[in-house]
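>>> Please find the sequence and the predicted model below.
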Amino acid sequence: MNAETDAEAIDPLIGKMRAAAAPFRKTLQELHRRHAGLADGAVATYIPELALADPSWFGISVATVDGLVFEIGDSGRPFSIQSISKPFVFGMALQDHGRDGVLRRVGVEPTGEAFNAIILDEATNRPFNPMVNAGAIATTDLIEGADAGERFKRLMAMFRRFTGRDVHIDNAVFLSERTTGHRNRAIAHLMRNFGMVGDRVEESLELYFQQCSALVTCRDLAVMGATLADGGRNPLTGETALEPSYVKDVLSIMLTCGMYDFAGEWAYRTGLPAKSGVAGGIVAVVPGVAGIGVYSPPLDAKGNSVRGIRVCQDLSQEFGLHAFEARFAGASLRDSCNPPRRGG
């Protein structure tokens, strides 16, 4: 008898769990097969290190609030988090400064502009929201710490709480970001002129480049999404990554602004809080149920993973996950991938 069958003999519930999860694993396998052959989109090249990605890389992962993780394809392949870091740093800023403190520096309105547009709200001089580069730089500037080292350690600790493991920086990507980041420097200094970032503007830019260069996997994204889905509690470690009172702030911004200037159509068709990154990742959240992570480097013209969008749309339609679905959003997905509970 091997360890697996021995465990099932000791506790028959383990066998029931695997049986209940099997149909959902098949669903992910079918999704991966359905979209793996897509040839649309192109790998990002404006950050030279990102251009080295293989367009065929493709992973899907789903993590539930009960701590189950389902994976297929290149779900364990590391890649830089890029803009997917933005909502999580936004949550960190909210904990450091509260809603009013953050809103003095960053708005919450969708822009309809490209993510790297050099534009501020003419009425307030604030960046429009924390998901575009201007707002993200202003949000990163709000990370507290006595010096650059302390601020960096706090940033890495935040990623660890959300993923449940230590996260590291891809130095090659960081150096590539720093070398080519002149547009972001222009945005930061424009905001410095209006008082939207403080005197440590160069230090905050370095921190922003490091933040975007953090290495994650598709599985990490799913766990990060599941942490938001469970009110800020990491389902694998039980640790609180974000105060529950701020989770709705983060999810609201992800739903309205998280997919660049595709955010409106995303909200209309898919209806899930989500954030994409130009390395090819997408994280989506089914509140109370699960987090979804997809990785595929080819991007559409607006900077979103082509396969990632298709996977999330299919999951939303098949399981009724849209936030405004008439039936309870997520009920079908919960039934498919959650096991029977002990005593239930």
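Good, I have the coordinates.
>>> all contacts plus neighbour counts: C-alpha atoms, from now on.
Noted.
>>> And the strands in this protein, which stretches?
59-64, 69-73, 79-80, 215-216, 274-276, 281-286, 290-295 (DSSP state E).
>>> Which elements pack onto the first one?
Judged by 3 or more Cα pairs under 8 Å, 6 or more residues apart in numbering; DSSP states H and E, the packing partners of strand 59-64 are helix 12-36, strand 69-73, helix 218-229, strand 290-295.
>>> try it against this one:
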Amino acid sequence: MTLEIGRISDAVQSAHRDNEHLAGGTNASYIPFLASVDPSLFGIAVVTVDGQVVEAGDTGFEFAIESISKVFTMGLAMEHVGADAFHAKVGADPTGLPFNSVMALELHNDLPMSPLVNAGAMSSTSLVPAVGAEDRWRKILAIQSAFAGREIVLSDEVNASEQSTNFHNRAIAWLLYGGGAMYSDPMEACDVYTRQCSTLITAKDLAVMGATLAAGGINPLTKERVVAAATVPHMLAEMTMEGLYTASGDWAYTVGLPGKSGVGGGLIAVAPGQLAIAAFSPPLDPAGNSVRGQAAVAQVANALGLGLYRTPGA
């Protein structure tokens, strides 16, 4: 199914108009920088696999990528160690618990279950082959930039705010080390993981990053291959299982697209072979997902009939 750009534009504009004043949710407060972001900001962007871009609202505002970064580090680690080895080491199952849960580790002998919660994400970071923290960081920043099609940069302000409050993640890193699921110095992995969450992106960037997955690993704007085509299905599967944390099953049930959220207010959904939808709005629900973002992305996906589980006549 090929979608006309006019139809996509109508869906995006309608979703922005219908959800611009949607109430509910609060900014993440446990990271001081995120609490200070204007909660009225709201943008939606769609990028197709042939590079067409549709935008509405605050799509040029730079916000912290946060947990969405886990997707791209996961892809980088998979490329280096192989999908089977990555699956064995990090897993592909939902935890059923919050994204920063220590209990999820305790219940599974200090082993991660998914690369899209904090424990598995730090394990993924540690799997990226590197000679020290700076080499590891350069590779992770480079993969984010390749997915976005432009140079992504670290926000020193966000990173300082994150590093000053990441004690919980440091504890998780040591638990992973004790369980044999940390493949570098645990504090190095925690530091680099914190940095990867502290880069700045826009809703348009996020849509380009998702469209790169939709296009089988080729960035639709730069035309450069970012990850192997064989890696993409595994990345999308991980996004389906845990991309929206404890709301991932509900998202699959109602929207039917692989997705990923971040506590900075970003959200992405990928329609393989067609396009990606991205949204940004800081207020979050209790699970850590953007309230307006979920509503808007779902509206666009449903208006365009993109759910992967739809059958003829549905």
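That came through fine. Just so you know, these numbers come straight off a predicted model, no measurement behind them.
>>> TM-score for this pair?
These two chains, once laid on top of each other, score a TM-score of 0.95 by TM-score structural alignment, normalised by the length of the second structure; 310 aligned residues with a Cα RMSD of 1.5 Å.
>>> related to what we said a few turns ago, possible to save the strands of the first structure as CSV with distance to Pro110 of the first structure?
Listed next are these as CSV, based on distance: least, Cα to Cα, whole Å:
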stretch, distance to Pro110 of the first structure
strand 59-64, 28
strand 69-73, 32
strand 79-80, 25
strand 215-216, 27
strand 274-276, 13
strand 281-286, 18
strand 290-295, 23
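>>> between these, which gets nearest to Gly107 of the first structure?
Nearest to Gly107 of the first structure, of all these, is strand 274-276, at 17.3 Å by Cα to Cα.
>>> which other residues reach that closest one?
With contact meaning Cα atoms under 8 Å, 6 or more residues apart in numbering, strand 274-276 of the first structure is reached by 83-84, 87, 251, 254-255, 258-260, 282-285, 303-305.
>>> Redo the strands of the first structure as TSV? Include mean neighbour count.
Formatted as TSV, the strands of the first structure follow (neighbours: other Cα atoms under 10 Å):
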stretch	mean neighbour count
strand 59-64	28
strand 69-73	20
strand 79-80	24
strand 215-216	22
strand 274-276	29
strand 281-286	31
strand 290-295	31
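>>> hmm, back to that, quick one: which of the contacts of strand 274-276 of the first structure sit in helices?
Of these, the ones assigned to helices by DSSP state H are Pro87, Leu251, Met254, Leu255.
>>> one step back: between the contacts of strand 274-276 of the first structure, identify the one with the most neighbours.
Gly258 (35 neighbours; other Cα atoms under 10 Å).
>>> Mind checking the helices and strands packed on strand 59-64 of the first structure for the one nearest to Asp6 of the first structure?
Among those, helix 12-36 sits nearest to Asp6 of the first structure (Cα to Cα), with 10.0 Å.
>>> For the closest one, which outside residues touch it?
Residues contacting helix 12-36 of the first structure (Cα under 8 Å, 6+ apart): 7-8, 56, 58-60, 70-73, 307, 310-311, 314, 336-340, 342.
>>> Can I get the buried part of the residues you listed as one PyMOL selection?
This is how PyMOL selects the buried members of the contacts of helix 12-36 of the first structure, with burial counted by 16 or more other Cα atoms under 10 Å:
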select buried, resi 58+59+60+70+71+72+73+307+310+311+336+337+338+339
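>>> Please list all residues in contact with the residue nearest to the spatial centre of the second structure.
Taking Cα atoms, centre = their mean, the centroid of the second structure lies closest to Ile68, which sits 2.2 Å from it. By Cα under 8 Å, 6+ apart, Ile68 of the second structure lies in contact with Cys197, Lys260, Ser261, Gly262, Gly266, Leu267.
>>> run the last query once more with 10 Å
By Cα atoms under 10 Å, 6 or more residues apart in numbering, the contact set of Ile68 of the second structure is 116, 196-197, 206, 239, 243-244, 259-268.
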